[in-house]
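S.K.: Sequence first, then the predicted structure, then my questions.
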Amino acid sequence: EVRQDFYRLAKFNFKLVRIFLTWEDFQPTPEHIPASALDNLKTVADIAYSNRLLLMPTFFCGHMSGVNWVPAWMLEKSVGKNRFPVFSNGSLVGNNIRNFYIDSDIIEAQKWQLEKVGLALKNHPAVWSYDLGNESSNCVIPPDRRAAHYWLKVMTVQLKKYGGNKTVTLGMHAEDLEEDRHLWPQDAALSCDFLCMHGYPFYLNWVSPQDVYVLPFLALVTNWLSGKPVLFQEFGLPTQPVIASPLPASESYGTCPLWTETEGLAYYNKAMKLLQQVATGALGWCYADYSPALWTKPPLDLNPHERHFGLFRHDGSPKPAVNTFMEYDSFCPLPFKPISHQYSHIFHGMDQNEFYINPTYNLRRLYQQYKKNIVNAEHPE
């Protein structure tokens, strides 16, 4: 299956693939990193290399598609009301997640995973960069900035020690800018080689659902706060299935809208054009729609729109938006390029260290200035 998927991606001129190391699979107990998981990972890297693809392995997953997936040893005994469902050991559970930013036992376990994976993939030509987490603030939030900074420093030092001379980043998302979750981009920049941002306008309550301009804006804010290059690591939108759905139509839609594939093509075209001006690269979310065989399982049962984010349909056929990535085949994260400063004046008079005093207000105000500026540039009088 991986061979088929990677061959298809290479055929359509994709260059970088982000993969996720499911925490429960790679560390079922704190002391155990299964040799089979490491062997499978090395095989995946070999297949990527044979197809001239680069990989970005993402650790400690973690949060994904509206569910937090964690091994049983990461759970507290206490039960609470979690924002996102927690899935562990084959079922949904009500337990709270232990805070890995301050739990010394978990930090040691994470270091162990980084060591074993780093050694397994050390100097592998397919590994481009490592990612220390996917929207981790949706799992747990560090109690303060000091704890977040310490955790990132420990993780990056460990990974560079055992993983070779590979860059390290962190998969942040728009909510890390909307709220003070104690992991600021300027703090992440002290340890990470570059930063990542994720953005979906239909998840934001201060822009319209298809407002594609918010994507480059989020990249600009992240760059302004951190001073580091920004890879726009996730963007996309779910599209209406064109293959006959095996479920009733009433079950195929949720609170998030689905767009036509033609609308998806237009969205991706505009997004790539805008992101090329401000980001060092961009990754579409995601590779393919989920097979209908998985639609009744978490998270696809409660979040039906998550079934249809793929650039390819579940049968492997490409959606029209794939053509966008072929057109922008030179827009990839190698090498890092300087970010344009043509919009730097929108931050005039603002102090990065004061941004999180009122982050949502600041985002709204800055976005109004940015949107006015870019619309005037696109439609001069």
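M.R.: Sure thing, it's come through.
S.K.: Could you use CA atoms for every contact and neighbour count after this?
M.R.: Will do.
S.K.: Tell me where the stretch 51-200 of the chain has helices.
M.R.: With DSSP state H, counting those that start in this stretch, the ranges of helices along the stretch 51-200 of the chain come out as 104-121, 145-163, 175-178, 185-188.
S.K.: Quick check: buried residues in the first one?
M.R.: Of the residues in helix 104-121, those buried by neighbour count under the rule 16 or more other C-alpha atoms under 10 Å are 106-121.
S.K.: Which residues are in contact with Arg307?
M.R.: By C-alpha atoms under 8 Å, 6 or more residues apart in numbering, the residues touching Arg307 are 238, 289-291, 295, 300.
S.K.: That one and Leu294: what is the separation?
M.R.: 9 Å (C-alpha to C-alpha, to the nearest Å).
S.K.: with the contacts of Arg307 in mind, which one is nearest to Trp151?
M.R.: Nearest to Trp151, judged by C-alpha to C-alpha, of these is Leu300 at 31.8 Å.
S.K.: Looks like that closest one contacts Leu294 (just checking).
M.R.: Yes. Counting by C-alpha atoms under 8 Å, Leu294 is a contact partner of Leu300 at 7.1 Å.
S.K.: try this one side by side with the last:
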Amino acid sequence: MLRFGVNYTPTRGWFHHWLDFDLDEVRADLDSVAALGLDHIRVFPLWPLFQPNRSLIRPRAVEQLVSLADAAGERGLDVAVDGLQGHLSGFDFLPAWTRTWHRRNLFSDPEVIAGQEEYLRTLAAALADRPHFLGMTVGNEIGQFSDAPHPDPDRITPEQAGRWLERMLAACEAGAPGRFHLHAEYDASWYRDGHPFTPAHAARLGAATAVHSWVFNGTAQRYGRTGTATEHHAAYLIELSKAWAVDPRRPVWLQEVGAPAPYIGPGHAASFTAATVANALDCPDLWGITWWCSHDVARELADFPELEYGLGLLTNDRRVKPAGETIARIVADRRGAGAGRPEHRPAPRRTALVLDVGGAEAAPRRSVCAPGGEFFEAWARLTADGVRPAVVLADHLPGSTSDGEAGRAHLAARGITELITPAEVR
């Protein structure tokens, strides 16, 4: 079943609500989320509040997380939990034992890694017996700490990033065996040359590939709010991610997508939402869509980037906004269509655009995939012409690999029958 959910942003105190946790307020928030017909939420503990010392994971904080998850389950909402926050809405949240006088690399210091493993294992274990617990995401876009444009990055190599991810995912699995554990990066993994968290990491480690689609990354600015590239940006990332997947049926989770003003004005949020969701639903192997976010950020809270205040499907006093009405209608239509009728499955994308990034593992030329890049523009032009392009790596074509039969089998499994290069797109 295709999943529809929301990234839960508490109405009272934003994610600072963990400091004075009020379960009644949480329940009221979740009532308003459930009323939209959604089936899951993504939840964000603040790492420094849950693990203020490397050897202290606060039992009371863990209990509050479990009580939030139970409240969600009572309302028919499954729960996915991100562990290492890390980074949220333009703010960094890192424990004191990793910064300044105790500065240690988040991704390579042995003691920090051991502390992170214990933290993730503890959260996963606390939720492991809850049937409505989906699984852990290692942390929200935590790869942004490893590279520019972060003002103070903890630099590592792609090899170190891969080893770190494997250890974090193993810790989640140790705490809650068999759950839906994954990691989530921001679009530098797909678009930024030299970024240590690579597309191969995203598409090969964990139970699914997570993509975060934000058109403020230059897409809406360059192509306009109704441009093909803008309204199909989420679908583009979904299809782009599949180029690196070894499993041709690997699920892709559109884990974050939203309508950021002023690039998508409030009067256009509903139409952008409808177009974005419709285009994402045309992608095979989509696990689900989790909108960012549930509720607007209160204006009483200072210093957020302006666009962060108005991303909710509901206002800060829990009134449904036009984008929320759109999501609710889409969900109702999908659920109604499932009653006595076969589930909709998108047709295979027969035409694939061939992507050359200079090598599948490190992807040293992945900037061709970014807005304005040669590959990005070719994919958008094909889409505007009515083609439904998939993406395949040049390295994986039958004539480019030592195992040509494996390459042909991969294309066949994805239903690809035609290949085209960006140079051939006019």
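M.R.: Perfect, thanks for sending it. Everything quoted here is computed from the prediction, not taken from an experiment.
S.K.: if we can go back for a sec, could you redo the helices of the stretch 51-200 of structure 1 as JSON lines and give each row distance to Leu274 of structure 1?
M.R.: Formatted as JSON lines, those follow (distance: least, C-alpha to C-alpha, whole Å):
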{"stretch": "helix 104-121", "distance to Leu274 of structure 1": "34"}
{"stretch": "helix 145-163", "distance to Leu274 of structure 1": "30"}
{"stretch": "helix 175-178", "distance to Leu274 of structure 1": "20"}
{"stretch": "helix 185-188", "distance to Leu274 of structure 1": "22"}
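S.K.: Asp315 of structure 1: what secondary structure?
M.R.: coil (DSSP: H, G, I helix; E, B strand; the rest coil).
S.K.: Residue in structure 2 paired with it?
M.R.: Alignment note (TM-score structural alignment): Asp315 of structure 1 maps to Asp317 of structure 2.
S.K.: all strands for the stretch 251-400 of structure 2, in order.
M.R.: Ranges of strands within the stretch 251-400 of structure 2 are 252-257, 286-291, 351-355, 390-393, based on DSSP state E, counting those that start in this stretch.
S.K.: Ok, which of the ones you listed comes nearest Asp39 of structure 2?
M.R.: strand 286-291 (9.7 Å).
S.K.: if I pick the counterpart of Lys111 of structure 1 in structure 2, what's in contact with it?
M.R.: Under the alignment by TM-score structural alignment, Lys111 of structure 1 pairs with Glu117 in structure 2. Residues near Glu117 of structure 2 by C-alpha under 8 Å, 6+ apart: 167-168, 171-172.
S.K.: wait, Thr324 of structure 1 sits on Ala266?
M.R.: No. At 9.1 Å, Thr324 of structure 1 and Ala266 do not qualify as touching, with contact defined as C-alpha under 8 Å.
S.K.: Neighbour count: these two, which is higher?
M.R.: Thr324 (18 against 13; other C-alpha atoms under 10 Å).
S.K.: Now check Glu175 of structure 1 against structure 2: what is it aligned to?
M.R.: By TM-score structural alignment, Glu175 of structure 1 lines up with Ala188.
S.K.: residues contacting the residue lying closest to that match once chain neighbours are set aside?
M.R.: Nearest residue to Ala188 of structure 2 in three dimensions, chain neighbours excluded: His195, at 6.5 Å (C-alpha to C-alpha, 6 or more residues apart in numbering). Counting by C-alpha under 8 Å, 6+ apart, His195 of structure 2 touches 146-147, 158, 188-189.
S.K.: could those residues be laid out in JSON lines, adding distance to Gly139 of structure 2 and neighbour count?
M.R.: As requested, the contacts of His195 of structure 2 are exported to JSON lines (distance: C-alpha to C-alpha, whole Å; neighbours: other C-alpha atoms under 10 Å):
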{"residue": "Ser146", "distance to Gly139 of structure 2": "13", "neighbour count": "21"}
{"residue": "Asp147", "distance to Gly139 of structure 2": "16", "neighbour count": "19"}
{"residue": "Pro158", "distance to Gly139 of structure 2": "18", "neighbour count": "17"}
{"residue": "Ala188", "distance to Gly139 of structure 2": "16", "neighbour count": "23"}
{"residue": "Ser189", "distance to Gly139 of structure 2": "15", "neighbour count": "25"}
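S.K.: Still touching in structure 1? Go through the residues you listed.
M.R.: Counting by both residues aligned by TM-score structural alignment, their matches' C-alpha atoms under 8 Å, structure 1 reproduces these contacts from the contacts of His195 of structure 2: 147, 189.
S.K.: Take the contacts of His195 of structure 2 and lay them out in CSV including distance to Leu65 of structure 2.
M.R.: Listed next are these as CSV, based on distance: C-alpha to C-alpha, whole Å:
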residue, distance to Leu65 of structure 2
Ser146, 28
Asp147, 30
Pro158, 32
Ala188, 30
Ser189, 29
